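*Asks:* prediction below, plus the sequence it came from.
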Amino acid sequence: MSGHIYIFTGPTLSAEEGRAELDATFLPPVAQGDVYRATLERPVAIGIIDGYFERVPSVWHKELLWAMSEGIHVFGSASMGALRAAELAPFGMEGVGSIFESFQHGELEDDDEVTVAHGSAEDGYRLLSEAMVNIRATLVAAEAERVVEARTRAVLEQVAKGLFYVERAWPTVLARAAREGVPAPELEALRAWLPRGRVDQKRRDAVAMLRTMRERLAEGLAPKQVRYHFEHTDAWEEVRRRASRLPLGGADGGSVVPEALLDELRLRGELTVAHRAALARALAVEQSSRLGRSVDEVELQRTAERFRLERGLHSARDFARWRETQHVEHLERFLEDESHVRWVETLFATDALRHLPDHLRATGEYGPLLERARDKERVLAAHGLAQPLLADARVTEAELWRWFFEQRLGRPVPGDLNRYAHDSGFAGVDALRRAVLRERCYEHLEGTASR
């Protein structure tokens, strides 16, 4: 067994601080599937400090049980790690620290005791709220140092517990406590004491876990032995299969979209459309996996070539620049999914067309599009232009393409019109030309009629 260790952390303890205590690979907060992927790397131990829980599925108890059944020691502390360790201690997960002990003994029960709001990985997981366990530990210390009385400590704890976790911050707690009638001198004394007296119990427990793991590793860790039989249920196989398609590296490695990016889409009014497109992509990849499709090196190369041509990434430099600007760290996985999506699009082309009218009805586009299509048929037929020629439109072919692409679409005329036609859903460049000619004649006739 390797002597390697994986640690999942984030707002509680930075990777830099963690490396000062333990030689390990530090990954972002754990999410569902991350422990499964880490286990495949055959480490000697896995440590969990922080984990996602709200917009992202939390680390599953069963993947922790599976890791231990595979001979891997699993430790937890401080935050999500303390919760899971308290729940799985009877099965062999090892908890470290006072927060874990409080949950294990039933002194704490609510998940929100360790929950905090924080920034993204790019922002260094900057804390935006205070954990309830830290507030409790800080108030205990303040009472011990006679900064506040026992009664005041109890009221402050009650006030903090009554707040939603994202609102828990000392200024808010103190302001609410003042409205509850807590003596002003005690609140001012606490406010002045906090900068030097605040207790970060989560950080203390996280450091304690790393030191415990370091000591245990130095003593020599034999493969983990468990007394339970791991059941390979259908639900487990489904989670395992989903997890295996993503890279190891936690949710920030690609499974979580930063809230700031979502805000940009919301502000542009594009989140719903982007979400539905992403859902279609997810379902296509899922269906491809269900059907057992695999992608070999030849198919990956073919997909990469088609992708580059479609996006005008003709040179290796263009492609490298695209990878950099789009933050594509795992190109092979991206191309594999892209191949699956294209294959499923072809496989279900007829079904997609059958559902297209209802999609357009849902977006409110079906009626106007249908009305315009019918009017175009009527107007062109009335003028004997159901199948117009270039002479009917009084343009050369070059003028026709410039009118359509430069004036209508605001883009240069493509170098490969046949490829553009196929990518746009036409049978070929002849079908594209007929449609553009009909549009040109219709627009001209409509403009004449309206004058």
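*Replies:* Looks like it came in fine.
*Asks:* okay, CA-based contacts and neighbour counts for the rest of this
*Replies:* Will do.
*Asks:* ok, residue 112 to residue 130 distance?
*Replies:* For residue 112, the distance to residue 130 equals 11 Å [CA to CA, to the nearest Å].
*Asks:* which residues do the two both contact?
*Replies:* In the contact map built from CA atoms under 8 Å, 6 or more residues apart in numbering, the residues linked to both residue 112 and residue 130 are residue 165.
*Asks:* out of these two, which sits in the more crowded spot?
*Replies:* residue 130 (22 against 16; other CA atoms under 10 Å).
*Asks:* look up how far residue 16 lies from that one.
*Replies:* In terms of CA to CA, residue 130 sits 21 Å off from residue 16.
*Asks:* and for residue 62?
*Replies:* From residue 62 to residue 16 the distance is 30 Å (CA to CA).
*Asks:* now do stretch 157-167: everything it contacts.
*Replies:* With contacts defined as CA under 8 Å, 6+ apart, stretch 157-167 is touched by 112, 115-117, 128-132, 135-136, 139, 168, 173, 176-177.
*Asks:* packing partners of the helix ranked longest in the chain?
*Replies:* Secondary structure of the chain per DSSP state H: the longest helix is helix 429-450. Counting contacts by 3 or more CA pairs under 8 Å, 6 or more residues apart in numbering; DSSP states H and E, helix 429-450 packs against helix 366-382, helix 390-393, helix 417-423.
*Asks:* next one for the comparison:
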Amino acid sequence: MKIIVFVGPTLPAEDIAACGDIAWLPPVAQGDVYRAAQRRQRAIGIIDGYFSGAPSVWHKEILWAISQDIPVFGSASMGALRAAELHTFGMRGIGRIFEAFRDGELEDDDEVAVVHGPAELGHVQASEAMVNIRATLARAAKEGVLSKSSRDALEAFGKSMFFPQRCWDALLEGAATLGVAEPERAALSAWLPGGRVDQKRADALEMLAAMREAPHESNGTPPKFNFEWTHFWDEFMRRFEAGHENPGASTRQPVVEELRLEGPEAYARVEAMALLRRVAVTGAAPMALPPAAKSLRATLTDIRTRLGLFTRADLDCWMARNDLDAVSMERLVADEAGLAVLRDLSSGALEPFLIDELRLTGAFERLAERAREKSDVLAARFAGSAGAPSGSQALALRLWYFERRLGRPPPDDVEDFARRLGFADAADFDAALLRERLYLDEQRGDKTP
């Protein structure tokens, strides 16, 4: 586990590096805290975040991280705003800016907003934050550089400016029209290079120190709230899990493909435990409306096909043998339909949980080695890509897979079969079959393309 901090223009990279073993990411946007919390970090810190150009970090994803017993700290900029809003729920605010927002001395987001360059240029700052202007003017007045009236006039002028236009040059140019005497203007200009206060930087460094000093292990204290699982949260999870960037993702997919090709029974056993693992980790199952009548009919048909109950008499005898009456049979079908919905809702986020289950069952090493061998074979003979099978080739591959590999006739709905195995669609399934067949042919020495 690591300490993760979202930071941009407030701190340069060298300041963060000097603070020790802290990993930093670009300014936070919506979904970033949720993804970081999924990786079970030691602590998450928010300094900078997007106010425009990307959706801002959502309060609820911070609450979810806290509910997962991950400390979340905030300071200086976006972090101070969110901490002021969520400190009663357990988010840990650090620094004077946080305290000013918490206590109602400051209210507007533009107090911390700045314009900055892209990440490639180090998020170089192109405007001054109002909180820094306030702190600098207060220090200048305390040190006798400005009178109280001049300080108040400059502060009000800075606040009246649109935040991208705030800078010391603009303030000094406007000082004459505000009635600030020329000697004071000259004194302030000469004092600024050494006297300017970067309150955001000071607060951010204080937060990093607090995060380093925080206990490594959780104290087990429950959060100060009950996390409510809503449809909005459910939609949020699916959206950001499906696009979840993970350094191990490129190695996971081939391993899971090997599992899927072993057939529906092998995949279903691992999938069931992976679904349970996901529910345990995230705290609840995805929400869904009760299955519709059409879904219930399709589920009953699938159960009858799976068990060979092709006549009503077969079904009635099976129900009697399994101690099921009409009511309990309806419940069983509804439960099975609900499980199918759960699989569909979780499909975009299930791979890491499938991988963990394979590790614990001892199958991961075997499947990973086979995936590596297959990748090497395809890279050597087909430059890493076997292409997509044609229509007739796809049909031949399906017949080979179902009749020779699984010992069963092809299903009527291959698209549905593929999706049940976790493939995106029938074309994705066919491409996996082609890779498998080419690999096996190469292993046997069959060079027929």
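*Replies:* Great, that's in hand. It should be emphasised that the depicted structure is a prediction, and the values quoted were computed from it without experimental measurement.
*Asks:* any idea what the TM-score is?
*Replies:* The TM-score (TM-score structural alignment, normalised by the length of the second structure) is 0.56; 270 aligned residues with a CA RMSD of 3.0 Å.
*Asks:* returning to that earlier point: so of the contacts of stretch 157-167 of the first structure, which ones are in helices?
*Replies:* Among these, the members found in helices (DSSP H) are 132, 135-136, 139, 173, 176-177.
*Asks:* which one of residue 62 and residue 16 of the first structure has more residues nearby?
*Replies:* Per other CA under 10 Å, whichever of residue 62 of the first structure and residue 16 has more neighbours is residue 62, with 18 against 9.
*Asks:* what's near enough to touch that one?
*Replies:* Each residue near residue 62 of the first structure by CA under 8 Å, 6+ apart is listed here: residue 236.
*Asks:* and it? What does it align with in the second structure?
*Replies:* Counting by TM-score structural alignment, residue 62 of the first structure corresponds to residue 60 in the second structure.
*Asks:* quick one on the thing from earlier: report the inter-axis angle for the longest helix of the first structure versus helix 366-382.
*Replies:* Relative orientation of helix 429-450 of the first structure versus helix 366-382 (axes from the mean of the first three to the mean of the last three CA atoms, to 10 degrees): 90 degrees.
*Asks:* quick one: buried residues of helix 429-450 of the first structure?
*Replies:* Judged by neighbour count using 16 or more other CA atoms under 10 Å, the buried positions of helix 429-450 of the first structure are 429, 432-434, 436-442.
*Asks:* residue 81 is in contact with residue 98 of the second structure, correct?
*Replies:* Yes: assessed by CA atoms under 8 Å, residue 98 of the second structure is found in contact with residue 81 at 6.7 Å.
*Asks:* quickly list what's touching both of these two.
*Replies:* Residues within reach of residue 98 of the second structure and of residue 81 at once, by CA under 8 Å, 6+ apart, are 74-75.
*Asks:* what about the longest helix in the second structure?
*Replies:* Longest helix of the second structure, by residue count under DSSP H: helix 326-346.
*Asks:* against which helices or strands is that one packed?
*Replies:* On the basis of 3+ CA pairs under 8 Å, 6+ apart, helix 326-346 of the second structure makes packing contacts with helix 293-307.
*Asks:* what's whichever helix or strand comes after the helix it packs on aligned against in the first structure?
*Replies:* Downstream of helix 293-307 of the second structure, the next assigned helix or strand under DSSP states H and E is helix 312-321. Mapped onto the first structure using TM-score structural alignment, helix 312-321 of the second structure covers no residues at all.
*Asks:* for helix 312-321 of the second structure, buried residues please.
*Replies:* Buried positions in helix 312-321 of the second structure, judged by neighbour count with 16+ other CA under 10 Å: residue 315.
*Asks:* and what of stretch 208-216 of the second structure?
*Replies:* Under the neighbour-count criterion of 16+ other CA under 10 Å, stretch 208-216 of the second structure has 208, 211 buried.
*Asks:* now do stretch 50-58 of the first structure
*Replies:* Along stretch 50-58 of the first structure, these residues count as buried under the neighbour rule (16+ other CA under 10 Å): 50-53, 58.
*Asks:* neighbours of the aligned residue in the second structure for residue 73 of the first structure, just the number please.
*Replies:* The pairwise alignment with the second structure assigns residue 73 of the first structure to residue 71, based on TM-score structural alignment. Using other CA under 10 Å, residue 71 of the second structure has 23 other residues around it.
*Asks:* residue 71 of the second structure contacts residue 89, correct?
*Replies:* No: if you go by CA under 8 Å, residue 71 of the second structure and residue 89 don't touch, sitting 11.3 Å apart.
*Asks:* need the winner for burial among the helices and strands packed on helix 429-450 of the first structure.
*Replies:* helix 417-423 (a mean of 16; mean count of other CA atoms under 10 Å).
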